[in-house]
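J.: sequence unknown, structure follows:
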């Protein structure tokens, strides 16, 4: 696939997902507001999973624990 076609396909998918999200929120706004507290609690574990990937298991902390 050429770069222009690939960029167009990504734009088209993004536009379709945005339109779908708008339609769902427009027609089901009350349901979306009802799920908002659960979304807040769901962000906590997701942030933990995606934001702590750079720590590499804390191996350097275990090496320092035995040293005075």
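T.: Thanks, I have it. All values derive from a computational prediction rather than experimental measurement.
J.: Please count neighbours and contacts with C-alpha atoms only from this point.
T.: Will do.
J.: and the longest helix along the chain, how far out from the chain's middle?
T.: Counting residues, the longest helix in the chain under DSSP state H turns out to be helix 3-27. Chain-centre distance of helix 3-27: 17 Å, with CA atoms, centre = their mean, to the nearest Å.
J.: Use this one as the comparison:
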């Protein structure tokens, strides 16, 4: 018989102090509310979808990580800006 210790903590809470069930319930309420809000205001959204798409471009630029070649995380032996 092996003696292993398993610590079970049924009341595991995140950093916000809310249990997982409460967070899932709040997420579901937000999704249902968003669905009905979009359904009621679909005419406004459909009329301005081009502007919403253009607004998404700078938001994606701001929220996306700065990975890739060069820039902030360039190795010291490789210059960040390439000049031809």
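T.: Arrived safely, thanks for sending. Fair warning: this is a prediction, and the values are worked out from it, not measured in the lab.
J.: And the TM-score between these chains?
T.: Remark: TM-score between the superposed chains equals 0.67 [TM-score structural alignment, normalised by the length of the first structure]; 62 aligned residues with a CA RMSD of 2.5 Å.
J.: sorry, back to before: the helix or strand that comes right after the longest helix of the first structure vs the second structure, average distance?
T.: Heading C-terminal from helix 3-27 of the first structure, the first helix or strand you meet, by DSSP states H and E, is helix 29-51. Once fitted to the second structure, helix 29-51 of the first structure is off its aligned match by 1.1 Å on average (mean CA distance after the TM-score superposition for the first structure).
J.: Specify, as a residue range, where helix 29-51 of the first structure falls in the second structure.
T.: The alignment of helix 29-51 of the first structure onto the second structure (TM-score structural alignment) spans residues 42-64.
J.: To which residue of the second structure is residue 7 of the first structure aligned?
T.: So residue 7 of the first structure corresponds to residue 20, using TM-score structural alignment.
J.: So what would you say the end-to-end distance of stretch 32-52 of the second structure is?
T.: Taking CA to CA, to the nearest Å, the first and last residues of stretch 32-52 of the second structure lie 21 Å apart.
J.: ok, residues contacting that stretch?
T.: Outside stretch 32-52 of the second structure, not one residue touches it by CA atoms under 8 Å, 6 or more residues apart in numbering.
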